[in-house]
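Q: pasting a predicted model and its sequence here:
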Amino acid sequence: MYIDPGLTSRRILIVTDAWRPQINGVVRTLESLAGQLRQWGHEVSFLTPEPFWTVPVPTYPEIRLSLASRRAVFLTMARSRAHHIHIATEGPLGLLARRYCLERGKAFTTSFHTRFPEYAAARLPVPEEWSYGYLRWFHDPAIRTMVPTPSLREELRGHGFSHLSLWGRGVDGVRFHPGEKTMFTDLPGPHLLYVGRISAEKNVAAFLALDVPGTKIVVGDGPDRVHLERLHPRVHFIGYLHGEALAAAYRSADVFVFPSRTDTFGNVLTEALASGTPVAAYPVTGPRDVVTDPRAGSLSEDLGAAVRRSLMLERSHARALGEQFTWAASAKQFISGLTPATVRQHSLAQVG
């Protein structure tokens, strides 16, 4: 069995409030990371909401928050005998895991996956800076906070975050690959594809409102789906796809349109590129860190112009860029950022 030379076989505990049956980039990232680390001989365990009672998040019933007790979380973490503790999310489990580490003086790392301040502000009258204040408090005791892109690192520094390190993302280049168009052949072309959650923060409405030729296709679901289906009856809403069906959708599209302005990375971008599908997106954090070759996609504040330009690009360049993102490289960055969960000289009065 191969053991990664950067770290002898270790026990790694990852705490996450985001887990199956949720379908999102956080869950896919953690599952892919664990698969790679286990290939290298590391023991990876997860503390997730699965064993606990949960309640749905208002307006997001597909996202459920754990009602785990302090005792249950502390006992699970103690029994893991982890060499490294990584807290991936800032929800109820993340809070209890943070408390465990601080009370026992154990070092830990965290990661920043989701722009909750922007998401909350889109639906609730909560100033973004209040939410960022909570997130700074949450991440401050961590030895490192891992972020997916250089652009996001600079943004978070501007919000007062410190000890930030990069942890990029990969893509399954075997599952997502170029090939024959097997879907959408009965629809007028070109075929413009969006994959992801259908919700306000994803800005799907901007894609659907574009005055561009062809057929718009939406893969995914979410709280805004019913409303947007009524507004755009000519758009094809497919719902969630998985496995080979999802891969076929990517490679059958002529352009992948990514209208979000709030994603921290955008795993769907690398999946589209690996499938040989050029990307059209806004020039914001996430797309500008991923779509770094203008031959593979187009970034513009005029999203319609970006779509029209991407339709003229060669698919081979998209695939070549997608091949640069691997889970092996991602996992190496992750393990290089870990810290031993040894007792350290911090008190709750100092950091909690």
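A: Alright, I've got the coordinates.
Q: when you work out contacts or count neighbours from here on, use the C-alpha atoms and nothing else.
A: Will do.
Q: any idea which element the nearest residue to residue 257 once chain neighbours are set aside lies in?
A: Distances taken as CA to CA, 6 or more residues apart in numbering place residue 280 nearest to residue 257, at 4.9 Å, with adjacent residues excluded. Assessed by DSSP states H and E, residue 280 sits inside strand 279-281.
Q: mind giving me the packing neighbours of that strand?
A: Applying 3 or more CA pairs under 8 Å, 6 or more residues apart in numbering; DSSP states H and E, we find strand 279-281 packed against strand 255-258, helix 267-274, strand 297-299, helix 303-310.
Q: where's that strand relative to the chain centroid, distance-wise?
A: 17 Å (CA atoms, centre = their mean, to the nearest Å).
Q: where does residue 153 land in three-state SS?
A: helix (DSSP: H, G, I helix; E, B strand; the rest coil).
Q: wait, doesn't it sit right on residue 162?
A: No: using CA atoms under 8 Å, residue 153 makes no contact with residue 162, being 9.2 Å away.
Q: ok, those two, which is more surrounded?
A: residue 153 (23 against 17; other CA atoms under 10 Å).
Q: mind listing what the more buried one touches?
A: 147, 164, 165, 166 (CA atoms under 8 Å, 6 or more residues apart in numbering).
Q: just to be sure, the third one is in a strand?
A: Yes: secondary structure of residue 165, determined by three-state DSSP: located in a strand.
Q: ok, and here's another one to check against it:
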Amino acid sequence: MRLLIVSDAWFPQVNGVVRTLDTLRKTLIADGHTVAILAPDQFRTLPCPSYPEIRLALATAGAVGRRIAAFQPAAIHIATEGPLGTRARRWCLRHGHPFTTSLHTRFPEYLYARWRVPIRWTYAWMRRFHSAALRTMVATSSLEDDLKARGFPNLVRWSRGVDTTLFRPRDKGFIDAPRPVSLYVGRVAVEKSIEDFLKLDLPGTKVVVGDGPQLSMLRARYPAVRFVGMKQGEELACYYAAADVFVFPSRTDTFGLVLLEALASGVPVAAYPVPGPLDVLGTSGAGVLADDLGAAVRAALAIPAERCRTHAERYAWSTSAQQFVSNLGVRPDETDANSGTGPTCTAPAPARRCRRLVRAEAR
């Protein structure tokens, strides 16, 4: 199958969305699919306001359309609601090409945390964006229930996977610091509630891996915390494995790939009892969820590494990729766009539905 994934989040960004899409791409290619990514690195970009590390594509509708048409995809998946996602969605509607979407980030809560944009306004816009899709993929049952209650249609599940070869238990001597080591990995940004972790009175050492708009301010405010910057690959895996507990203070993540990476490294999790941690940990006993985050950290230190690793091994990328492909709604016997027949979807009359939607939006 020829699959085009459109994403406003891509390298050189380092975050859970990028790692998820890159690993999905590699897994699908290994399974024999032809996969292309339409991302900001193919266009001129400008920095995102208040978050310059994120680059937004300055792409015209024509430029996006030409790239889509040249690739001749059998299936199009729009992973983000940014400039590229919006233009690709418009192209699909104009040409009657069915597409799927996925919801990775709670943008309404992020925008409210940064600029106090009313949450209901952003959810209304996102509902309109995703309602045009054949299906919208979400990672967890709690997110699916929340979006259904907000009126989002056509929701299906797409779980995540973790690279258990890269992320595995290793020598804890990689971090030379007083024990226990409490680790945070992720964006250093207000929407991640990272200060909930930094201000805790905990024994040992706090280590923060990541970059973001609050890094300079928080480094000055909490001089005892080790801020080591963004890490990738083997070095990132070594930081995970050297920790004694992984602290996840976010209340807004839709899943939290870092939770699986920590667990695969044999490190227990301490987090709030909110969607994301609730879905990933379940009843596994591989972490502690509590409104008192400090108490959760201290209790999680007693959890054996083997329990964490065993739970993470349930999340295989091969299973995640198969689930993703089945959600695309493209029949496997008719996925060659070069055959001249174009995509064939299992949903009823997707092209006619697309044309109705674009006429409605034009009005």
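A: Ah, there it is. All values derive from a computational prediction rather than experimental measurement.
Q: picking that back up, the strand holding residue 280 of structure 1: average distance to aligned residues in structure 2?
A: Compared with structure 2 after fitting, strand 279-281 of structure 1 deviates on average by 0.4 Å (mean CA distance after the TM-score superposition for structure 1).
Q: ok, residues contacting the helix or strand following that strand?
A: Where DSSP H and E defines the elements, the next helix or strand beyond strand 279-281 of structure 1 is helix 287-290. Here helix 287-290 of structure 1 makes contact (CA under 8 Å, 6+ apart) with 149, 150, 151, 265, 266, 269, 270, 281, 299.
Q: structure 2: which residue goes with the third one?
A: In structure 2, the position corresponding to residue 151 of structure 1 is occupied by residue 142, as judged by TM-score structural alignment.
Q: next, count neighbours for the residue lying closest to that match once chain neighbours are set aside.
A: The spatial neighbour of residue 142 of structure 2 that comes closest, neighbours along the chain excluded (CA to CA, 6+ apart), is residue 275 at 5.9 Å. Residues contacting residue 275 of structure 2 under the criterion other CA under 10 Å number 20.
Q: for residue 125 of structure 2, same thing?
A: Counted by other CA under 10 Å, the residues lying close to residue 125 of structure 2 total 12.
Q: if we can go back for a sec, surely the residue nearest to residue 257 of structure 1 is in contact with residue 312?
A: No: using CA under 8 Å, residue 280 of structure 1 is not in contact with residue 312; the gap is 11.5 Å.
Q: which one of those two has more residues nearby?
A: residue 280 (30 against 13).
Q: show me what that one aligns to in structure 2.
A: Superposed on structure 2 with TM-score structural alignment, residue 280 of structure 1 falls opposite residue 270.
Q: do you know how far that match is from residue 248 of structure 2?
A: Residue 270 of structure 2 sits 6 Å away from residue 248 of structure 2, taking CA to CA, to the nearest Å as the criterion.
Q: which residue in structure 2 aligns with residue 122 of structure 1?
A: Residue 122 of structure 1 maps onto residue 113 in structure 2, by TM-score structural alignment.
Q: ok, now how distant is its match from residue 32 of structure 2?
A: For residue 113 of structure 2 relative to residue 32 of structure 2 (CA to CA), the value is 42 Å.
Q: which residues touch residue 311 of structure 2?
A: Applying CA under 8 Å, 6+ apart to residue 311 of structure 2 gives the contacts 263, 264, 284, 286.
Q: could you pick out the longest strand of structure 2?
A: Secondary structure assigned by DSSP state E gives strand 51-57 as the longest strand of structure 2.
Q: what does the helix or strand following that one contact?
A: Remark: after strand 51-57 of structure 2, the chain's next helix or strand is helix 61-71, criterion DSSP H and E. Under the contact criterion CA under 8 Å, 6+ apart, helix 61-71 of structure 2 has outside partners 4, 84, 87, 88, 91.
Q: 10 Å - rerun?
A: 2-4, 6, 35-36, 38-39, 42-43, 59, 76, 83-88, 90-92, 95, 337-338 (CA atoms under 10 Å, 6 or more residues apart in numbering).
Q: tell me what the helix or strand harbouring residue 100 of structure 1 is packed against?
A: For residue 100 of structure 1, the host element (DSSP H and E) is helix 92-103. Contacts defined by 3 or more CA pairs under 10 Å, 6 or more residues apart in numbering; DSSP states H and E place helix 92-103 of structure 1 against strand 11-15, strand 43-47, strand 60-66, helix 70-80, strand 84-87, strand 109-111, helix 128-139, helix 348-351.
Q: circling back: any idea which of the helices and strands packed on strand 279-281 of structure 1 gets closest to residue 241 of structure 1?
A: Among those, helix 267-274 comes nearest to residue 241 of structure 1, with 12.7 Å by CA to CA.
Q: how big's the offset between the closest one and structure 2?
A: Mean for helix 267-274 of structure 1 is 0.3 Å (mean CA distance after the TM-score superposition for structure 1).
Q: rewinding a little: give the residues shared as contacts by residue 280 and residue 312 of structure 1.
A: 255, 297.
Q: against residue 330 of structure 2, how distant is residue 3 of structure 2?
A: 10 Å.
Q: neighbour-wise, which of those two wins?
A: Between residue 3 of structure 2 and residue 330, residue 3 has the larger neighbour count (other CA under 10 Å), namely 25 against 20.
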